[in-house]
Every structure is written in C-alpha cells, then in structure tokens.
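Student: attaching a predicted model along with its sequence, questions to come.
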Amino acid sequence: IPLALLCSIVGLYLIGATFNLMTLGGLSLAIGILVDNALVEIENIKRQISLGKPVQQAIIDGARQVAFPEFVSTLSICIVFLPIFLLSGTASYVFRPLALAVVFAMLASYLLSRTLVPTLASLMLPAEVRDETSREKRKGFGLFRIHHGIESFVDKLAVVQGGIVSWLLSRRILIAVPLLLAVGLGVLAASRAGREFFPKTDAGLMRLFVRVPTGARIEETAKVMADIQREIRAVIPKKDLLFVVENIGAPNPINLAWVESTAISPSDGEILVQLAEGHQPTDGYLAQVRVMMREKFPTVQLFFRPADATSQTLASGAPTTFEVRFMGRDVPGNLALTRELKERVSKVSVDRTRAAYLGITEQDAATALLAALGSGGTVAPNYWADPAIGASYDVQILVPPPDLKSSEQLLNLPVRPSAGGDPVLLRTFASIIEQRSPASVSRTTLLPTLTLVANVQDRDLGSVTKELNVILNELRGKQKPGNKIELNGQAALMESSYTELIGGLGLAAVLVFLVMVVNFQSWSLPFVAISGLPLAVAGALAALWLTGTPLSVPALMGIIMVVGVSTANSVLVSSFARDRLLEGATASEAALEAATTRLRPVVMTALAMILGVIPMALGHGEGGEQNAPLGRAVIGGLILGTFASLFNVPLMFSLFARVRKPDESIREEELADATTI
C-alpha cells in the first residue's frame, strides 16, 4: 500500500497535480483496492502450499496462475475510469486528478504484485511453514486463538456457500427471483434519488448580491445595506456569526477584470457572511434570510452567489445555479418572455436646433453631464499610478453628491461651448424626461442578451432542471427565427457531465468486454464475468437512495469504481472455473469449485475496499460532503456485487459453458496455452 501510494504521488507530481480534496480522495479510494492484486496472489500461493508443493514451487505456480487474470482485472479497473477523461470543461479539471490518482496506484500495485510480493513471500513463507506445528500447539492462546477462529469461520462459510451454490445449480431458475428484486430496487432507487452536479458543501459562507431600486446613490445604498446587515445579525445567533463584510457599488474599473462581481452601479452591493466554527447548517440560515428579505425589504432584489471556492469553480462564472439567457435581436419579444424586466431611468433630451443656435453640440452637453455625475471615467478614463507602491487609481472630478439632489439642480448645470463663448445653463436647450430602459445591456456573440438567474432551495438540482427545460422548450416555440434560449450555470454543466459520463461508461464497458474476450478466447465467457454488474450497480443506487444521497458526479465515479472492482472479482471466479473446465471437470463442478475456492480472496478484497472507504462515506470534516456519495455508492455496490461474484457468476458459468466435454486434443492444446499464459 505505501509503495503504490508513493508511486501514485510521483505520477501526480509529474503531471503537475497538487494535493487537494480530489487527489487525496482518489488516494484514499485506492487504498481499499491496492491490496487486491497482492492479496489474490498470496492467497493463491497459500493454496498451492496446502496442496503439498514446496514453498518456492508454490510461489512460482501461484504467481503464474493469477498473473493474467490479475492483469485483466487491473486493466478493467483502469479502463472503467475512461469516462472521467472524456469530461469537458470545468468538470474535467475537477475530477481528472482523482481518476489519475487511482489509475497510477493500480498500475503500481500490479507491478509490485509481480515483483515485490513474490520476493517477500519467498523470504517469509518458509519460516511460517516451518513454524506451522508450533502454531498448532499455540492456537488456543492470544492472537493465535483469534486467528484460528477466523480460519474456522471462513472454512465453515465456504461449506455453507458451496451448499447454496450446489443447491442453486440444480434449480437455476430460482436465482432469477432475487436478481430481479435487486435490479428492481436499483431501478426504483434511480428514479427516486435526486440529481445534483456536485454534493453541497457547508463551508460556513454566505454571499448575497443586493440591488436596491435603480438610481440610488451609493450613500443611499449603504443605508439599505446597513439595515439588511442588522436584520441578518438578528437572524443568525451571535455564537454562529464570525463576521459580515459589505462591498457596495461597482468595483474600480482598473480591477474590474480581477474582481469577480456582478455589481454594475452604485445601487448594487454584496454582503459576505462568515459563520463561526461549529455553526448550524448554512442552508437553514439561507432560507431564513430569504424569508426576512421578502418580508422586510420587498423592493430590494436579492440572490445568493457561490460563496466557497468549490462552488465558484463549479459555477464556471455563472452568478447562480441557473442562468437562462434569452439571445437574439428580437429584443421586444425576448423582453416579453422575460416578463419585461425593465427599470425606470431619467433621460436628458436636447433640443438640437436651439443648442446649435447657442453654439452647443451634443458632445459639449454629454461632457458636462458625465463630469457632473461622475460617469466620465467610463468614457474617458483618467488614471494615476502611485510610484511608491505601483498601484493605479482612476481619478474623476465630479459635483459633490450633496450638492446635486434633484433634476432641477442638474438643469442648472453650466455647459461651456467647445467653440468658445460664455457658459450656457443646461435648461436653456434641454429638458429631463422619464423613460423605461434596461439597467444594463449584455451581449453574447454580439447578440443582445437578457439573463434570468435563480437558485434552488429544498429540492434537488436535477428535478428543477427537468421542469425548467419543459418551460424553456415552450418559450423557444414562441421566439422569432434567429433568437434562442440557452441554459447555463451548474444545471447545464450537470447535464453535459452526466451525458459524457454515461456515454464514456458505455465505451469503457465495450473495451472491458474486448479485453476479456482476449483473456478467455471466447465470446460467451465475458458475458459470465459481467453478469453480476447489474446487481452491483443496483446496490450502489440503492445505497444512495437509502442514505438520502442524491446522484451526483462523485456518486457516478463511485459506481464506476464498483463496476471495475466487481468485474475484477468476477474475472477471478470465471478464470478459475474456465481452467477447471479445461482440466476435465464438468461445467457444474468447475462452477462450484471456483465459487468455494475464490471465496476468500473475493470477500477479503471487498472487505478491504469497504473498510477503506467507510471514513469517506461518513463525510466528516471540512469538505467531507464532497466525496461522501462516492464512498456510499462503493459500499452499497460491493455488498451486492460480492454476492453476485460468488453466486450469480458461477451459475451463469454453468449455463454458458459447454456441457459436452471438448475433444481431448483440443483441451490439451488449450490447457497448454493457459499454462503458458
């Protein structure tokens, strides 16, 4: 385990990966299956010794017998991670390091099982065999008593399993009943479990975007923000609140490219809330703040933005979970579809004839207005670089806000003609009228764009996305040609990731099947090895449903791991059964012997994997919720997958294998090939 993990860390270092929750999750996931190759080999060597062979010969024969099945098993586990590498966008950067950590560890595990494990066995096992007699004498004392008790239990378990398999071999139709029930449970779980892109993590952060009525000055916005902060402090108990920070107004134009913000005017702001350690669930406080804002600040627009680093990464720049874009040049039609999202503004109307008579141009009037209102920086920015610290600042000259409180005061603004002459009051040639206009104008590929944003509360992302797509399809039918509606945000990423993962998993299944065709030299026996997969996948889905865990990309990765490990265990059973069939046993005899002989390595592999992911499945610690679905899917899938490998696979082998014994010359040739392999 430590050597394989170190090899995986070296591989991650070479590709430029870092230690983070995903790479550490991959390493912890790999711990459970790293012992698979070595465990199977040691168990097979012990079995060879029990047949009376010398230790050195038992090591050679045991290692040779499982070399190719272990190679196929390891390759199968690596292949099933292929869907992760087919992901695109943000999901690929998030989940690919986890898959690479597992693949590197598995490859190192196989190489070590071919080299280090036989060497250590040749050094340790001779002394153990010589000491077998003294152990028998001491079996009633201390750890030896526990050891022999476990050995006795496993032997009795093998007898019970052999009796069940033997009974089922004569009544094969009965196995269909529990199989159908298990698969039905999996289908029910898949339909009832919710869908998420990524598990929600409680980082103790809240990020509120607030927009007061458009046109408010920054000091008026600050008053509203202060009132909101007081109400938030009334909602969140003092013991759960660490600090609250306000960012009011649009960021400095110089820093706009570096500051992740949706604020566009002085009437916008953000409130950042950091909860104290040991706080109550953040989602509960989010719901209470929503209710409070609706009741006490009905004129204020509010939505919650991704607060922690993981949520911001998965959002890919979207301000909320859902971002629906209405794109096209049919702005009136799109406005109608977005319920005419407009804001009230004032417009200065210039009488061009009178202005020209006075020597005033539109540019003269615009320059005076922009300077007075403090908007000149967006048209003709003026920067000053501080030579001491190297920071740049935008510099503007504007009328002090307390001196400009009404439109009448604005009309008294003096405008100086560019051609020269005395200043002329703005009211001489202009008037102020009120009109409706968007607060901001956005474009996507030069097309005017209207954006609706929304979040999810008390429901899973998948069900809301499904209903939203139905509504959007109806709205698309009402649009004029050349206009379109796009769904962005986590909802769109979830749908694309699910599609890519499921498609990649199908491709991986085909590749695993072809690898097993090469291994078995048969087109029918690979179906035997994968016959337990429906049961394993059903177990993973049932575990997610029973624990109230929505389906997510980490959960799908857990299902992928279940597919790989279950396939590896089934390959061991079916490979042994095939070898016994070539040696002359009947299909039923080969199936029964394979089930009982491979009981120990299959159970130990499954137990090692389950015990290895239990801490992950519990989801304790900061960020533990991210990989908890993966661990729960693995545990549920391996529980049913192990039963499938030990009962379903032998029965399917007896059905698929040829009842008639093959010709002796053919059998000898195949047996020779198998021995060579």
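Tutor: Sure, I can see it.
Student: rest of the way, CA atoms for contacts and neighbours
Tutor: Fine.
Student: and the helices in the stretch 401-550 of the chain?
Tutor: If DSSP state H, counting those that start in this stretch is used as the criterion, the helices of the stretch 401-550 of the chain fall at 407-411, 461-476, 490-520, 525-529, 533-546.
Student: out of the ones you listed, deepest packed?
Tutor: helix 533-546 (a mean of 26; mean count of other C-alpha atoms under 10 Å).
Student: elements contacting that helix?
Tutor: Judged by 3 or more C-alpha pairs under 8 Å, 6 or more residues apart in numbering; DSSP states H and E, helix 533-546 is in contact with helix 176-192, helix 553-582, helix 628-643.
Student: how far away from the center of its chain is the longest one?
Tutor: In terms of C-alpha atoms, centre = their mean, to the nearest Å, the centre of helix 553-582 is found 24 Å from the chain centre.
Student: what do you get for stretch 136-152?
Tutor: When distances are taken as C-alpha atoms, centre = their mean, stretch 136-152 is centred 46 Å away from the chain's centroid.
Student: okay, now the one to match up with it:
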Amino acid sequence: MNLSDVAIRRPVFTAMLSFVLIVLGLLSLGRLGTELYPPVNFPFLTVLTVYPGAGPEDIERDVTKPLEDAVSSISGLDNVRSFTRSDSMFMVLKFGMGTDVETATNAVRDKIGGVKGKLPEGAEDPVIQQLDIGALPVLVAVVSTPAGVNETREKVDERLRPLLEQIEGVGAVNVLGGQDREIHVNLDLDRLRALGVSPSQVAQRLGIENLSVPVGDMRLGSYSVGVRAEAQFEHIDDLRSMIVHQTRDGQQVRLGDVATVVDDFTKASRYVRFNGQEAVAVEVVKKSGANTVAVCEAVREKLNAEVPKLADGAITEVITDQSLEVKANAHEVWIAIYFGGAMAVLVILFFLLDLRGTFISALALPTSIIGTFAVMYYLGFSLNMMTLLGLSLAIGLLIDDAVVVRESITRRLEAGDSPAEAASRGTREIALAVLATTLSLVAVFVPVAFMSGIVGQFFKQFGLTIAVAVMLSLFVAFTLDPMLSARLSKAHDPHAKEPRLVAAIRGFLDRIDDRYRDVLRAALRWPKATVGASVGMLLVTGAVAAVMPKEFVPKEDRGEIFADVRLPVGSALEVTSAAVRSAEAKLLATPGVERVYTIIGHESTPERARLRVRVTDKANRTEPLERFEERVRATLSEVPQSTVNLSQPAIIDGLGDFPPIILILQGPDLDGLAVEGERLEAMLNTQADANDVRMSLSPGRPELRLTVDRAAAADRGVPAGLVGVTARMMVEGELVGSLRDGGEEADIRLRADPRFSQDAQAIASLPLPSPRGDIQLGDVAQVQMGVAAAEIQRYNRMRSVNITAQVAPGGNLGGLVETFFKDLKKAPLPEGYFLTLDGQAKDMEDTFNAMGLAIGVAFLFIFMVLASQFESLIHPFTLMVSVPLAMVGAILALAMTGNSISMGSLIGIILLMGLVTKNAILLVDGAIAAMRDGLSPVEALELAGPRRLRPIVMTSAAMALGMIPTAIASGIGSEFRAPMAIAVIGGVISSTVLTLVVVPVIFLWMERLRSFFVRAPAPATAPTPQPAK
C-alpha cells in the first residue's frame, strides 16, 4: 500500500497532518526576522596600530612590515592589505570562506604578540577586531537644537545614546558631528623660558597633582572598606591655581601664570551637515540576527519621544531607514506571490474545467508555502528578498505536482472509475513521474544552496527554501489531493450536458490536442529538419549571448547617489568644507533633490567629502536616476581643483559601495607604481564604458620635516628621540589627565599656545630641556618643508596602488574588463609588477564560475535521478536535451527586454533546468508506459504526446503567468528580481514548444540506437485467463 492509498483510507489523519503543517507554519511566520537580504558573513580581521606623530614611511618600515611578516604564515589566510597613513596603520586580513573566525583571531593575536615588543616606543598596541561587514547602520538620523553643534553632540552623547543602546536588537550607536569637550592648557613658551620652567616639568606636575588612587582595603569594626586617595581636578580654576614651579626666592608659579587654560573642544576631524546646516548624526547598528523592521521602528519611536526633551526646539529627521526598504520589498514580493497564485489557479480552472478539482489542486499552494515557514524558522532563515523571491518563483512549481496528479485522476474519472478508484489509480499511475520531476527540481536547487564564496552564502536560503517548498508540495500532492479527490469528486457522467462556455473551452482544448498530434507526426516524419532547426536556434542564441552585456548584479535605483569629492592632497578640513558648501546649495535647489547629507573628512581624510544625495522615489518621478547623476556630477565638477566619483548604495549588504572595477597593481617601489598606474589609468580612460577612472596613488602630502643633527644633539646632551617627543607635545599636544566637573569628565590636553607653532620659524624656536640649559629645537634639528606619501598601500606584503573605475550608464562590465586585459596583453607590465582584479568584476568572475559549477553538479544530479527513474543510462540524455532548448527563450527574452547576463538572470536559468526537465519527464514517462503496453515507439509517442500535453501546458502556463508580476515590477529590488522572472518566462515558453516537438524525435532516435546495440525485451503481455474450476 503506497502513501496515497493510506491518505485515501484515513482522511482524518491526512487532514490533521496538513493542519499540523499550517499551524506550525503560522506560528513560525510570526517569529521569522525580516531583512532586506540574507546575511553574508566574511571572514575578515582588522588590525589597527596608532603611532602618533609618525609619517607613513616610518610607520611602514617600523610597524606595517613587521606585522605583515608576522601574520603572513597563518593557515587559511587569503590576502593581506594594509593602509599606512600619518599617525596610523590599518591592516585587513581576509581568510578563506569557511574559516573559523575565532580560531583565526587567536592565531593573529599570538603572531602579533610575538613582535609587539619590537615595535617602536610611542606606537600603541595593535588592536585586533573581527570585521562584521553586515554590521552596517540600519538607521541614520540627524538631530539639531537651537544650541551649537558641539552642545548638541554633548546632549546626544549623554542623554540620547544610552536610551537608544537599551533598545532590544541595537548593537551600537555612533554619534557623528561636533566635537567632544576638552580642556586646553596652552603654554606660553616665552614665559616658561623666562622662569626657567620646561614643558616636561609642567606635564609631570599635572600628572602627579591630578590623581585618584585606590589605596587598598581596611577593617573598620565589622566592615571591610575600600580606601581611595582623591586629588582630581573638579573645576577649571583648580587647574589654573595649580603650582608648577617655585623660584629661588620662594615665589610660587601657578599654571595660570604660564599658560592659558581654556574650556574648549577637541580638534575637528569631521564635519557633518544636513541640507547645508551643521548637524549631529546618529547611526544605529543592529545586532547580528536582530529584526531590522522591529529595531528601526523602536528607534524611531524613541527618537520622536526623547529628542524634544533635549532642548526647546530640538528636532530630528531620519535620513536612512533600511526597514522602509525591507517593508517595500516584502510588499512587492507578497503581491507577486498572491497574483502568481491567483493566475496559477485560473490556469488550472481553464484546463480542468472543474471547480472542485481546481479547489483541490489549489490547496497545495497555501499548505506548501505556510509549511515552508516552519522549516525556515528551524533553519534560522529570515523573511528576506531571497527567501520570498524563492517562494514567488516557485508558485508554479508548488501547484505543479497537484495539477499533474489531479489531471491523472480526472482522466480515470472520465474512464469510468469511481472517485476513490480514480484517486488511487490516477495517483499511482503518475507517482513515479511526479517523484522524479520533484527530485529533479531539488537536484537543481541543492547545488545552488551549497555554492562557495559570497554567492553561496547569498543563495543558500534561496535554494533551500525552494527545495523545502517543492518537497512539501510533493507530500501534499500524494496525501491531501488524492484524499480530497476521493471525497469531493463526482463520478463522471458521459451523458451530462455541460454549460456552453465549458463545452466551448473543452472543444478548443481538444482541437489543440489534434493540432499538436499533427505537428508531432510531422516532426517524427522529418526528424533531421526538426533537430536542425533547433540547433540553428541554439546557434543564434549563443551568438546573442556572446554580445549581451554581463555584470555582477544589475544597477538598482534606490533614489540615492553617493558623491565623493576629493580636493588636492593636504587641503585642510576647513578648506574642503568651504569648497563643498556652495555645491550643496546648488544641489538642494535642483528639482527632484529632496535632501543632501554631507560628511567632510570622509574616511578620516581632510581633503575628502562624501555627499549622500536623496532624490524623489522612482515611483514618483519620470526621469531615471542616471539623469540625476549627470546633474550631480556637473554641479560638483564646479568645485575648484576637485575630482568627483559617483556610486550607489551596495545592492548586497556587506559588499560596500566599492567601484565595479578595482585593479590592484603591485610593484617594488612607489615611483614605478606611479608610472605603471598612470599607464593603466590611461588605458581604462580610453574605454567608452568606463567612468570616474582614478588611481589611488595621490601626490605627496606637504610635510614639515625635523631632521635631527645627531652630533649637535649629543654635544648638548639631548637624546635624538626627545626632539620628536617634545615637538609632538608642543604641536599636537599630549593628554595629561582629565577634569571631573560634576558628573561630566573632560580630557586635559597640554600643548604650546598655537601662536608658537604657526610656521617653520616658530617650530624651530620650541624649547628643549638640556643638561646644559634650555636650548631651542632649531639648535639640534633642521626644519624644512618636504613631501611625504599621503598613504602607502600594500597588498600581500608588496607596495601597491589601486586603479578604480565605474561603469558608464548602459555600459558592459564584462566587455570592459575583457577589452582591457586584451589591450594589456599587447603592452604587458614590466618584470616585478603584478596586476590583480578585484571589485564587482572579480565578484562577477567568481559568481559565473560558481554558477557554472552549480549547473554542472545539477546536471549530474538530474542525470542520476532520471537514470534511477527509468532504469536507463540512455534516456536521461533524451530528457536533458530540453535544457538547452530553454536557453533559447531565456536569452532572447533577456536581450529583447534590455537586460544583462547577471547573477539574477543566471539563477533564473538554473531554475529553468529543473522546470523543463520536469516537462520532459512527463512526456517520456508516458511514452515508455505506452511501449510497455505493446506499442511501437512512434505509436507510443503519438499516444503519450497529446495525453501529456495538457498537464505540461498547464504547469508551464501557471509558471509563466505567475512570474509576470515579478517581471514587470518596478519597486525596490525589482532590478534584481525582474531578470530572473524574464529568463524563466522566456525559457518556459521556448522549452514548452520545443520540448513537445524535439524531445520525441530524440527519444525515437535513442530507442533505435538502443535497439541496435541491445536486443529489446518482448513487451509485457497480460496473463492468459484460466478456466474457473
């Protein structure tokens, strides 16, 4: 007894099984997180080392190289990148996918610990962090009050941030804009010199006079109490009145006598503006796995409640809220699911002409989809674009098994069987074919779910969601459908009069059966012409595919443009701010521009600014985003001596807004890298599809160099290192403690009064302590202007530069890369120089390779399923002929709609593999069954073809029509989803038509080939009846 017979005999048990799926699914649906995309985890570690006062070349020699050498031998390390600037070194370690990040972190910590003692004095200990690329802000808001931006920051830091950090799911809150409070002790060097006091003496006195020291514990009666010595400054006047020196005549010198003590703010390293006004921005980062929608809604509610309490007139405005994209995307996909399901049901009704049968088949949709939510929750998936997209694309597949089973049952009813007999026999007749078709779909999507690299992580939830859904639909088709068919179907009455509309449709369908039978006979009569025409179509398709544009992911229109403006290296932060301000005003006056959010000092570089330009949503405007990009570029190009680079938010969280093309050029020295980098930059600029080509090697940053004369320093008893230490304390300043003012705490910075460090002459006159009396810095060091590298980049322990480029609107990323490397072969790099491709171009290359491997594995799995089904090693090849036939429609549909070959369209093509194989299985299975009844191959095909025509057309039409909402959608994420649906629609149409004609011809040839090599067994015959005893 098979599963369907058990379901028919035990209807209550079968119904309860379905109810269990639905109840568990509904419970799980409420607990599933909601995201835009699945999380993509990258095994990255970062190492940050701060070396105040040191230049890039010094840090490279003394810090970067030793650390790179130490970590380079760690197992699983893919590559090492380092970025060395003045005062700091930042290193990124990328490990292979699948590497345990905790193990890698411990290994890096051990290696760095071994060389940490060899780093120069003054260099801080390296800080190792796991880089969570998914930990990007989900909400950014600006806060403004009538008070100044610094006061606003203080209130946001002290009162608003703690409240936001308490919200469930919030991982971190970053506050940008404004400066923190800082007490500046500006030394009067002339006064110090007159009194015979050195700056180091002042620093020492500040250190010992401003302490809070735990002394220990002591017993007081029956209590043990802690003892603390408190001598910490609590007011700025405490600083001014502190005694720093006593003269020979007993006069006390107070700090206020030799310095100006100012309650000030830290040195600005970044300015934040919103719509041209200084502002404070709040970035909210959610915890990994937290519900984006829930977190953003809670943060919005808290902002609206708490910001007005900061000050009278305080307001807030949300700049970026990822939950809006999540909800809009989910809304679009749910509409596609509902519409697709409705279209699939209407298609079934049209072909079955039976309301009861349509109702029974349609139950597979909600049961399978809702049941899938339970498995998604168990697997830790979320409701994101990929899982919902998988369900929307699978609508036609989920009802497919039920349709085929129901059509078989309907044929048994029309043959005169009772409802129970028709349900049992109809399901049994088609069971193996349905099982094989479903397993072929699973065989397609399981390899997709287990692809390597970024693509594998991105599509894991997509592939497994579809696989689970189709397996549940198979279970429903073998249990609920036959049970309800046995209970709800009516016995067929051949004499019953049908309604006129039903009779007209049935007559139309019968005529289609007859026309198809004629076409099939013609194809079998002229097989070479049939196959030749198909091959010709494949050749044309291949030629079209070769010239189609290729890209990693399609460019999305999210209504936002990132504009990076770079001024000449060495430009001060204030200069950059002033240069960009006029451009902000022009952009805000541009029709369609809603807001401009500007960060001056982007990526801690004073000459860089980033503008996030928000335009009207695409649903409310007629102009494409590219038109606004042209206006933004034209406006920002008016900024004097600037270079402009435009980009858009990353389509996949974690990929960042990196340029599509990144070329990493490695070489032994910076001069050679500059020459070759400029040559490669010029080569890219000649490509019409390239925009914003830029080399990362900038002109040197102006630098005032203090070159120590070691002989002069030794003659005066001054250690050479003291020159730099003293100069740093006087110019940049040195933190010497903190001031506790009420409940607030502010750092104290000791430095020379700014008037003593305005130019080279002032620097040369800075005092240095010496055993032979105070001397000036110029006595032991030469002060002169020079040029230092703004940043030194290294890749895998070699100096490197990056050449980056955007793709022009309508450009072809794949063609651009291919042409560039062809040109490079004609003029190769010199010996010792190496070029590595990175960015989206590299991601595209990896994706296509991973997809190719997934397709190959899927072919293998499908072959194994089909060989098992038919107990044949020949007919699986017959069935798999249908796969390339689907490429004809898929590629032509993409080309005609102006789409590219991308990650999305390739997934649609992979989906086609399972779908078209499914149709071929139904056709071939019917022919083999007819041959077992004694028919010849030609007769079997002429019988099976028309008989299986309707279920094949039904499932194909349901699939194609169900994809229409996804194909024509225009909301958020539609640029990624639409190519999948278009490829499927085109492939379904071409494969359905060609499969019904070409597969029978190939089947006939294979049968003749098999008969030639193997003596065919005699057809099975019915046993001869014996007379009754």
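Tutor: Here it is on my side, so go on. Small disclaimer: the values here were computed from a predicted structure and weren't measured.
Student: post the TM-score for the overlay when you can.
Tutor: The TM-score (TM-score structural alignment, normalised by the length of the first structure) is 0.86; 634 aligned residues with a C-alpha RMSD of 3.1 Å.
Student: related to what we said a few turns ago, mind putting the helices of the stretch 401-550 of the first structure into JSON lines with distance to residue 320 of the first structure?
Tutor: Below are those laid out as JSON lines (distance: least, C-alpha to C-alpha, whole Å):
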{"stretch": "helix 407-411", "distance to residue 320 of the first structure": "36"}
{"stretch": "helix 461-476", "distance to residue 320 of the first structure": "12"}
{"stretch": "helix 490-520", "distance to residue 320 of the first structure": "8"}
{"stretch": "helix 525-529", "distance to residue 320 of the first structure": "45"}
{"stretch": "helix 533-546", "distance to residue 320 of the first structure": "26"}
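Student: which one of the ones you listed lies nearest to residue 146 of the first structure?
Tutor: Between residue 146 of the first structure and the helices of the stretch 401-550 of the first structure, the shortest separation by C-alpha to C-alpha is 31.6 Å, and it involves helix 533-546.
Student: I would like the range of the second structure that aligns with the closest one, please.
Tutor: Counting by TM-score structural alignment, helix 533-546 of the first structure pairs with residues 883-896 of the second structure.
Student: how much does the matching stretch stray from the first structure?
Tutor: Superposing on the first structure and averaging over aligned pairs (mean C-alpha distance after the TM-score superposition for the first structure), stretch 883-896 of the second structure comes out at 1.0 Å.
Student: equivalent analysis for stretch 459-478 of the second structure, please.
Tutor: Taken over the aligned residues, the distance from stretch 459-478 of the second structure to the first structure averages 1.1 Å (mean C-alpha distance after the TM-score superposition for the first structure).
Student: which stretch of the first structure lines up against that stretch?
Tutor: With TM-score structural alignment as the criterion, stretch 459-478 of the second structure aligns to 95-114.
Student: identify the residues contacting the match of helix 533-546 of the first structure?
Tutor: The contact list for stretch 883-896 of the second structure, computed with C-alpha atoms under 8 Å, 6 or more residues apart in numbering, reads 534, 537-538, 541, 544-545, 548, 900-901, 909, 912-913, 916-917, 979, 982-991, 994-995.
Student: got a quick PyMOL command for the buried subset of those?
Tutor: Buried subset of these, written as a PyMOL selection, criterion 16 or more other C-alpha atoms under 10 Å:
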select buried, resi 534+537+538+541+545+548+900+901+909+912+913+916+917+979+982+983+984+985+986+987+988+989+990+991+994+995
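Student: from residue 597 of the second structure, how far off is residue 530 of the second structure?
Tutor: 62 Å (C-alpha to C-alpha, to the nearest Å).
Student: looking at these two, which has the bigger crowd around it?
Tutor: Neighbours around residue 530 of the second structure and residue 597, counted as other C-alpha atoms under 10 Å, are more numerous at residue 597. The numbers are 21 against 18.
Student: that one corresponds to which position in the first structure?
Tutor: Residue 597 of the second structure maps onto residue 245 in the first structure, with residues paired by TM-score structural alignment.
Student: my read: that match touches residue 269, true?
Tutor: No - using C-alpha atoms under 8 Å, residue 245 of the first structure is not in contact with residue 269, being 10.7 Å away.
Student: on that earlier part again, what's the match of residue 597 of the second structure in contact with, if anything?
Tutor: By C-alpha under 8 Å, 6+ apart, residue 245 of the first structure lies in contact with 271, 272, 273.
Student: again, only using 10 Å
Tutor: Taking C-alpha atoms under 10 Å, 6 or more residues apart in numbering, we find residue 245 of the first structure in contact with 207, 229, 270, 271, 272, 273, 274.
Student: quick one: secondary structure of it?
Tutor: With DSSP: H, G, I helix; E, B strand; the rest coil as the basis, residue 245 of the first structure sits in strand.
Student: residue 457 of the first structure versus that one, what's the distance?
Tutor: Separation of residue 245 of the first structure from residue 457 of the first structure (C-alpha to C-alpha): 24 Å.
Student: so which residues of the stretch 201-350 of the first structure form strands?
Tutor: Assigned by DSSP state E, counting those that start in this stretch, the strands in the stretch 201-350 of the first structure fall at 205-211, 241-248, 268-275, 301-304, 322-327, 343-350.
Student: could you check the angle the third one makes with strand 241-248?
Tutor: Interaxial angle of strand 268-275 of the first structure relative to strand 241-248 (axes from the mean of the first three to the mean of the last three C-alpha atoms, to 10 degrees): 170 degrees.
Student: the fifth one now?
Tutor: Using the same axes, to 10 degrees, the direction of strand 322-327 of the first structure lies 10 degrees away from that of strand 241-248.
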